[in-house]
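J.: Structure for the following, please:
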Amino acid sequence: MGGILIVDDAAFMRMMIKDILTKNGYEVSGEAENGAVAVKMYDELKPDLVIMDITMPEMDGIEAVKKIKAMDSSAKIIMCSAMGQQAMVIDAIQAGARDFVVKPFQPERVLEAVKKALS
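T.: Model prediction:
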């Protein structure tokens, strides 16, 4: 199906990322508020890319990356982290994430990571 799946427990963050992406011609195929929902939606939507927050209730981003990569080893995932979460970013990269962007977002950085992951 394609498109990009945005995963963040904060609705305004999802809105912000969606705004950056759609303004630049990317299609957002879904939004999830935690890792558990993200895994389910990944299976349904088969997105080209997932932009995943690290810290979320129920199932965090790292756990979700592991589950998605187990379903689809070629899954492309970019992590979003707040400052000071370097250790978690390393865990996420080891779990199979391609890249990460740090909050607060610079739109150029988000687009650069998306373009790199999709190329």
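J.: C-alpha only now, for contacts and for neighbours.
T.: OK.
J.: name the element the residue nearest the centre of the chain belongs to?
T.: Among the residues of the chain, the one closest to the centroid is Ile51, at 1.6 Å (CA atoms, centre = their mean). For Ile51, the host element (DSSP states H and E) is strand 49-53.
J.: following that strand, which helix or strand comes up?
T.: By DSSP H and E, the next helix or strand past strand 49-53 is helix 61-71.
J.: what's in contact with the helix or strand following that following helix?
T.: Counting by DSSP H and E, the next helix or strand C-terminal to helix 61-71 is strand 77-81. Applying CA atoms under 8 Å, 6 or more residues apart in numbering, the contact partners of strand 77-81 are 49-55, 61, 65, 89, 92, 96-103, 113-114, 117.
J.: relative to helix 61-71, how tilted is strand 77-81?
T.: If you take axes from the mean of the first three to the mean of the last three CA atoms, to 10 degrees, strand 77-81 sits at 180 degrees to helix 61-71.
J.: before we go on, could you also do this sequence so I can check it against the first one:
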Amino acid sequence: MANILVVDDSLFIRKIVGDMIQEAGHRVIGEATDGNEAMMQYLNLKPDLVIMDVTMPYMTGIEGLKMIKKIDPKAKVIMCSAMGQKSMIIEAIQLGASDYVIKPIKKNRLISTINHVLGV
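T.: Below you'll find the model as predicted:
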């Protein structure tokens, strides 16, 4: 069982992703609504994995990823993006994201990505 931080500006998406995570036997230990909040939660909670949206107001997931990787270069982060954001996904992977999933998020894809990143 992994402790996971879910980051998305949409409460609806956080709930859906959280439910998928819990159904797979993992635990959501925190939520954040932007990259800055994600970085603060990462410092406080020390999750095993972060699942973070690319596009958010105030501070994007890309900026949040940069900050988290600066704090912890070994941090495991899965980025989420909508179709058509290929350049952002490429940037996220170059910045150290562990993997990515495309929205709308499918449960089987999310769980297999989580297990792959965690080495399960």
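J.: Would you map the helices across structure 1?
T.: For structure 1, the helices defined by DSSP state H occupy 11-23, 35-45, 61-71, 86-95, 107-118.
J.: Output the contacting helices and strands for the third one.
T.: Think helix 61-71 of structure 1. Applying 3 or more CA pairs under 8 Å, 6 or more residues apart in numbering; DSSP states H and E, one finds that helix 61-71 of structure 1 contacts helix 35-45, helix 86-95.
J.: Superposed on structure 2, what's the mean shift for that helix?
T.: Once fitted to structure 2, helix 61-71 of structure 1 is off its aligned match by 0.5 Å on average (mean CA distance after the TM-score superposition for structure 1).
J.: for the shortest one, same thing?
T.: Relative to the matching residues in structure 2, helix 86-95 of structure 1 has an average distance of 0.5 Å after the fit, by mean CA distance after the TM-score superposition for structure 1.
J.: Likewise for the second one?
T.: Once the two models are superposed, helix 35-45 of structure 1 sits on average 0.4 Å from its counterpart in structure 2 (mean CA distance after the TM-score superposition for structure 1).
J.: Show me what that helix is packed up against.
T.: Partner elements for helix 35-45 of structure 1 (3+ CA pairs under 8 Å, 6+ apart): strand 4-7, strand 28-32, helix 61-71.
J.: Would you convert the ones you listed into a markdown table that also reports distance to Ile17 of structure 1 and mean neighbour count?
T.: Listed next are the helices and strands packed on helix 35-45 of structure 1 as a markdown table, based on distance: least, CA to CA, whole Å; neighbours: other CA atoms under 10 Å:
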| stretch | distance to Ile17 of structure 1 | mean neighbour count |
| --- | --- | --- |
| strand 4-7 | 8 | 26 |
| strand 28-32 | 10 | 20 |
| helix 61-71 | 16 | 21 |
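J.: Now check Ala113 of structure 1 against structure 2: what is it aligned to?
T.: If you follow Ala113 of structure 1 across to structure 2 using TM-score structural alignment, you land on Thr113.
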